[in-house]
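Student: Only the shape, not the letters, is given here:
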């Protein structure tokens, strides 16, 4: 009997060891997150599978053991799959040359327990144009780690991108962070890292110290003299010094080049040990009026200097807009400006307005509002959207890659919008229970004061769609070779996807729910599987 017990115990231990070995092998074989370009844009891959970031960013001061429970409660409530959270240089290297990653390890452990991915935000040399997150020893040596000098000769509250001592310290600390992740996060809980936070210069367009005035008088680097870059930057000449080539924008472009070069040095140091996707985020300028750089954070990755960042910082994968602007013209323009052939669209910060969620997901890799802890819950509009989208987050990325996604927002001042879906045209009527066929021609405009409607389509085949939205009614018209034919709904299902990504029908809509202007989705976001058909003409 005793021998049998020993034999069973040994067998159990061997089984546990075998399972542990299999788990280690599985983790070791997990591919690192990557960003890959394709004909329809970019796809983020996590664990080798397409992934869409349905994110939330916590407040600046939320990465502390006492406040993390509220962060996780919020993230659970909002049905997010990714938390964006800062890590602080001032805490990680509180003593020069000594690194403490206990706060990072706590994040990794808790995120795994919550089944949540992480995007870490490296708050270091720049945080909203200032250097308030640098360590105390750094702040107290302002002679070695100096700030930008304004035109009046006074230092401003922004670090100088020409301070090589600061750059080397930042790069060394960032390298240690990325090394720690490499050694302690083999399952890639962290899928991406933001380098700095809204870098740029406040109170001065560039550093006007005497040494930098001399540098400013030198020739523009060859990397910016490529014809396509010169054209995008509106160059006045093909070569020469900064003023000769870029005219009135010379000071700003000079500053952008040197800030981007500084960030490149930091990013390259980190990627050398752990090549996770990296991005920088932008405090935006007015995208419509081309204002002077005195009116915004000069030198940051604003829309007019993306080409400079791409040339100066090749180890940065994405220039990402923080969208707090209001109004369709501003927001949709920013989305288009950052959705470039050489840049994946990612919105790492935005306000609480979810109107543009579908527009971002149609073109980009992810969406994340800022300051969610304590503000978002199960009843917030975004939480309800994420609840529907989370089971198909991977499929969304696949469908986007295949060019199957379409979206529309309620135009400001109008009720009706049309969308070309190939052989079919979708006609969306926005507003509570409003029908397009009940609005007289010429009266499809409104005040736009409640312009909150939106629509999202996945096109599985001609006439076969998944439709999602809020405050929108859907109807269709045949187009192309079938234009002018009579048509109707073949089948309309109301439902959602379960946790396995399988469609679950709640009910079939017909009769009054389809015949009076088409199926309607109200304030609560909903999903419909819609199939339509056209009738053969009859003489």
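Tutor: Cool, got the structure. Remember, predicted model here, so these are calculated numbers, not experimental data. Residues are numbered from 1 along each chain as shown.
Student: C-alpha only now, for contacts and for neighbours.
Tutor: Fine.
Student: Buried ones in the strand or helix carrying residue 170, by neighbour count?
Tutor: According to DSSP states H and E, residue 170 maps onto helix 164-184. For helix 164-184, a neighbour-count test (16 or more other CA atoms under 10 Å) marks 166-167, 169-182 as buried.
Student: and if you look at stretch 512-524?
Tutor: Those would be 514, 516, 517, 518, 519, 520, 521, 522, for stretch 512-524 by 16+ other CA under 10 Å.
Student: before we move on, what about stretch 344-359?
Tutor: 344-350, 352, 354-359.
Student: Included below, for side-by-side comparison, is a second structure:
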């Protein structure tokens, strides 16, 4: 479908002397800046095919807007952008940008180019059918996979031309408005069903000495390498020259390191070419191991996973963030791994299920996450929509405070289930003992085998004053000073309007258990401001 009205709209835009979206350091984290102001992504990712038809998208816009999100993560498909080699069609891109502006929503574009979930299913037909020009990755038996080999210069150059054309177009139509905030380069890169490509091109690369660029990184960062890579290198003598097996031994782990380096090199060249056209922040997302003990090849190997983060940092310095996609448990475990190496957390994709609200509060509060985005946001049922809407409504109000405090040690978060139902947080002169609301035993749900995920965040406003927001949490208080006790001066439930605190109910009596605790019941969403004193 053509959008003739878009041509007039975009022709009126000038791009001279415009400050584009960027990342800036604040304390221990990076923040996304849009129009020279920090921005927190409260997002939702569309299902894979939803953005492939502009008519299908029309009822989705008001639906997602009602969820209080401020950003949609939307795919851009190579097969539809360049259906014939060298002939580009930006109608879908322009429609997304136009409708996002109309609905006051920002965009993060996901480039479904050479790879999507390991496979090359979004490559155009003219790429897929010409396997001589665009060779496939192969297994040990020589069987071709539905995966373009990253060792092919033709595949890289064609991907670069398409991606570069996309970035140049976004700059032309959007540099002034800054509707498009970031770019995800490819999607969940990884090798299957083995740890590495065994094509002729790959085997030739494997027989060569390890890249001097990678060796320089190893030597420069020898003392600070992450333990997963450091141990493998040290086990073989921390050599500074030789083949991949000389440095890391003969194993599937070595195959994965080798493959990660060449994936990273491909992506680095692709991202650099895109940034030359329009220098937006760019990130990679990873399909996490479905079980920790899985061997390379049993999961999408060599992607931007935490155990090979150093390989990606060395090989793809043009990538700004490495980000986890969540379809497995151990939320805390994986996030802890992704904030190493000064990597700022961004969660671009997470299963849309019970608990997303609690995880959003926790990721943003505890890990200073740049943003959060449930997958297939347009397909949530009534319960899920209510949950994410409740969280985003509060987080939208809290954005100025969150952004002011991230990276400074004055914000934190908590996350609870039945197994992990208590957590201590130290802020200012107090210890906060948080727990799951069902620990009180006041609800019949407390007897259930499983408890719903609950969580929240806390922000310090002053030495004795704090904001606590979330769902299903209880907090008690203790001064750090020995021999004293903490009392509640007041708790107010309220809202922020235009950044100004508007107190509502005074939460006293039964609501604070006669001065014993602050409580947000399970199923409710609330912002409460508490003032404490010591006696």
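Tutor: Nice, thanks for sending it over. Since the model is a prediction, treat every value here as computed from it, not as a measurement.
Student: ok, back up a step: make a markdown table from the buried residues of stretch 512-524 of structure 1 and add distance to residue 264 of structure 1 and secondary structure to it.
Tutor: Putting those into a markdown table (distance: CA to CA, whole Å; DSSP: H, G, I helix; E, B strand; the rest coil) gives the following:
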| residue | distance to residue 264 of structure 1 | secondary structure |
| --- | --- | --- |
| 514 | 55 | helix |
| 516 | 58 | coil |
| 517 | 54 | coil |
| 518 | 52 | coil |
| 519 | 51 | coil |
| 520 | 49 | strand |
| 521 | 47 | strand |
| 522 | 47 | coil |
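Student: Between those, which sits nearest residue 139 of structure 1?
Tutor: residue 522 (53.3 Å; CA to CA).
Student: Make sure I have this right: residue 399 of structure 1 is in a helix.
Tutor: Yes. Counting by DSSP: H, G, I helix; E, B strand; the rest coil, residue 399 of structure 1 falls inside a helix.
Student: Can you give me every residue that contacts the equivalent of it over in structure 2?
Tutor: Residue 399 of structure 1 maps onto residue 405 in structure 2, with residues paired by TM-score structural alignment. Shown in contact with residue 405 of structure 2 (CA atoms under 8 Å, 6 or more residues apart in numbering): 411, 459.
Student: continuing past the longest helix anywhere in structure 2, what's the next helix or strand?
Tutor: With secondary structure taken from DSSP state H, structure 2 has its longest helix at helix 252-277. Per DSSP H and E, helix 252-277 of structure 2 leads on to strand 282-287 as the next helix or strand towards the C-terminus.
Student: What span of structure 1 is the very next helix or strand once past that next one aligned with?
Tutor: Proceeding N to C from strand 282-287 of structure 2, the next assigned helix or strand is helix 309-315, under DSSP H and E. Aligned using TM-score structural alignment, helix 309-315 of structure 2 spans residues 306-312 in structure 1.
Student: Report the mean deviation for the matching stretch after fitting onto structure 2.
Tutor: Compared with structure 2 after the fit, stretch 306-312 of structure 1 shows a mean deviation of 1.0 Å (mean CA distance after the TM-score superposition for structure 1).
Student: Can you pull out the residues in contact with that stretch?
Tutor: With contacts defined as CA under 8 Å, 6+ apart, stretch 306-312 of structure 1 is touched by 223-224, 229, 232-233, 253, 256-257, 260-261, 264, 301, 316, 319, 342.
Student: Can you tell me which of the buried residues of stretch 344-359 of structure 1 is nearest residue 92 of structure 1?
Tutor: residue 348 (23.1 Å).
Student: Neighbours of residue 268 of structure 2, how many?
Tutor: 20 (other CA atoms under 10 Å).
Student: Please identify the residue in structure 1 that aligns with it.
Tutor: So, by TM-score structural alignment, residue 268 of structure 2 is matched to residue 264.
Student: any idea how far the nearest residue to its match once chain neighbours are set aside is from residue 233 of structure 1?
Tutor: Nearest residue to residue 264 of structure 1, sequence neighbours excluded (CA to CA, 6 or more residues apart in numbering): residue 313, at 4.5 Å. Per CA to CA, to the nearest Å, residue 313 of structure 1 is found 17 Å from residue 233 of structure 1.
Student: Over to residue 226 of structure 1?
Tutor: From residue 226 of structure 1 to residue 233 of structure 1 the distance is 11 Å (CA to CA).
Student: now do residue 301 of structure 1
Tutor: 13 Å.
Student: For those two, indicate the residue with more neighbours.
Tutor: Applying other CA under 10 Å to residue 301 of structure 1 and residue 233 shows that residue 301 carries more neighbours, namely 29 against 19.
Student: hang on, the more buried one packs against residue 279?
Tutor: No. At 10.4 Å, residue 301 of structure 1 and residue 279 do not qualify as touching, with contact defined as CA atoms under 8 Å.
Student: hey, what's in contact with both of the two?
Tutor: Common neighbours of residue 301 of structure 1 and residue 279, using CA under 8 Å, 6+ apart, are 319, 320.
Student: For residue 202 of structure 2, what is the enclosing helix or strand?
Tutor: Residue 202 of structure 2 belongs to helix 200-206, assigned by DSSP H and E.
Student: Mean per-residue distance, that helix versus structure 1.
Tutor: So helix 200-206 of structure 2 averages 2.3 Å relative to structure 1 (mean CA distance after the TM-score superposition for structure 1).
Student: Can you tell me what sits against that helix?
Tutor: Contacts of helix 200-206 of structure 2 (CA under 8 Å, 6+ apart): 149, 151, 152, 197, 243, 244, 258.
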